[in-house]
Structures are given as C-alpha cells and as structure tokens.
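Visitor: Give me coordinates for this.
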Amino acid sequence: MSIENLTPEQQQAIEAATFRRLLQHLDERKDAQNIDLMNLAGFCRNCLAKWYKAAAEQENVEVDYDQARERVYGMPYSEWKEKHQQAATPEQLAKFEQQNSK
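Guide: Predicted coordinates:
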C-alpha cells in the first residue's frame, strides 16, 4: 500500500504516532531549549501545547493550556521549568528578537 491509498483512519493513526514520537524525542532532548527550537524552527514546546489545545477544541474537547502543556512536557510546566529550563543567553535572545522583528 502506498501513502496515496491510505484510509483516513490509517492517516490519522500514522500522524498520531508521529506526534507521540515527536513528544518522546523532545522528552529525550531536554537540552533542546525552547529558545533554541524557536530560533531554529519557529516553534517550541509551548507552540505544540497551543496547537494541541486548538485541535482538542475542534473536537469539542475542553483542554486548558496548562493541561496541554503537561501533555507536551510530560509533567507540569512549572516542574519542567524548574528541572530543565536554562536561562537564555544574550545571543539567543538577540537572535529571537531579530527573527521576530521581521
């Protein structure tokens, strides 16, 4: 079977598995800070949480932002921040500001 012949259910299952693998990868790479992700890819874990919340709302499922962040981070955001978030360097902040002023 080729990708062109996927049923909607197969496509959804593959996309869901891909999302779970992305979350697993980010969990394994706590050294990849959100500012790094933003500077390199234009999105971060918080963006994923916002997209998760929006997708839930489209399905009429009530998810608040903190719940979505916990799903993405694998723990409450405050805990992840305390354990894993590093202060952004002046260089990281300058690059972020430069990219977001365009």
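Visitor: Please count neighbours and contacts with C-alpha atoms only from this point.
Guide: OK.
Visitor: Need the single longest helix in this protein, by residues.
Guide: Longest helix of the chain, by residue count under DSSP state H: helix 8-28.
Visitor: Run through who's touching that helix.
Guide: Ala32, Val72, Tyr73, Gly74 (CA atoms under 8 Å, 6 or more residues apart in numbering).
Visitor: ok, now with 10 Å
Guide: Residues from elsewhere that reach helix 8-28, judged by CA atoms under 10 Å, 6 or more residues apart in numbering: 3-7, 29, 32-33, 44-45, 48, 71-74.
Visitor: quick one more, to check against the first:
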Amino acid sequence: MAIDDKTRTELEAAVFRRLLEHLRARHDVQNIDLMNLAGFCRNCLSNWMKEEADAKGVVVSKDESREAVYGMPYETWKSKYQGAASPEQMAAMKKAQGGH
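Guide: You can find the predicted model right below:
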C-alpha cells in the first residue's frame, strides 16, 4: 500500500475501532473461545492498550483500558455476558495456550 504514515495510522485506528464494535456486539463469543481460536481475547487487547500507554508515558489504568475495549466496566460485562468455561474449553486453552 502506497500511503503516508498519517493515513496508515488513521486507517489502523479505524479498523481497531471497528474490531472493538464487532466484539462488543458479539458478546456471545466468550474470551476463552477467542483465546482458543485466535490466541488473544478482549483482555489481551486491553492489556496491549495499557502497555502501549505506559510505553508512551500516558496514564491509563487497567480498569480504564478494559472499559475502552469492553465498552463498559469489565465487572459489568462479566456479570452480564461471561459464562462458565466448559471442561472442553479449559482443556483446549491449556493445550493451545499453556494456560494463558
């Protein structure tokens, strides 16, 4: 792609926002399913956001980065949408991710 850095950054930011919107709409997809299939989940995204903020000297708490990803406080999302992981899901995660 022959685009300048500013445009590339704007496109990447727009894609990230769409990913977050998609994940917020698909709360039926559990984090463990994401981990088992893709090797990352919503919590990973929020951790990466916090790590990048820390690297740039921007103060962002873990709760703030999670709310930015989940679109609501994490505890609210968990109580509304997070189901219990099945033994099969847990076994798959341990096998694929080493117990992430």
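Visitor: From Lys62 of structure 2, how far off is the spatially most central residue of structure 2?
Guide: Centroid-nearest residue in structure 2: Arg42, 2.2 Å away (criterion: CA atoms, centre = their mean). Per CA to CA, to the nearest Å, Arg42 of structure 2 is found 13 Å from Lys62 of structure 2.
Visitor: Check Trp77 of structure 2 too.
Guide: From Trp77 of structure 2 over to Lys62 of structure 2 (counting by CA to CA), the distance is 15 Å.
Visitor: picking up where we left off before, top of the contacts of helix 8-28 of structure 1 by neighbour count?
Guide: Within these, most neighbours by other CA atoms under 10 Å means Val72, with 25 neighbours.
Visitor: That one matches what in structure 2?
Guide: Under the alignment (TM-score structural alignment), Val72 of structure 1 pairs with Val69 of structure 2.
Visitor: Can you name the helix or strand that that match falls in?
Guide: Element membership for Val69 of structure 2, per DSSP states H and E: helix 62-70.
Visitor: Give me the mean deviation of that helix from structure 1.
Guide: Mean deviation of helix 62-70 of structure 2 from its aligned counterpart in structure 1 after superposition (mean CA distance after the TM-score superposition for structure 1): 0.5 Å.
Visitor: Mind listing what's buried along the helix or strand following that helix?
Guide: Next helix or strand after helix 62-70 of structure 2 toward the C-terminus (DSSP H and E): helix 74-81. Across helix 74-81 of structure 2, burial judged by 16 or more other CA atoms under 10 Å covers Tyr74.
Visitor: who touches the residue nearest to the centre of structure 2 in this structure?
Guide: Leu20, Leu23, Arg24, Gln30, Asn31, Ile32, Leu34, Met35, Trp48, Arg66, Val69, Tyr70.
Visitor: are any of the residues you listed buried, and which?
Guide: Buried among the contacts of Arg42 of structure 2 (16+ other CA under 10 Å): Leu20, Leu23, Arg24, Gln30, Asn31, Ile32, Met35, Arg66, Val69, Tyr70.
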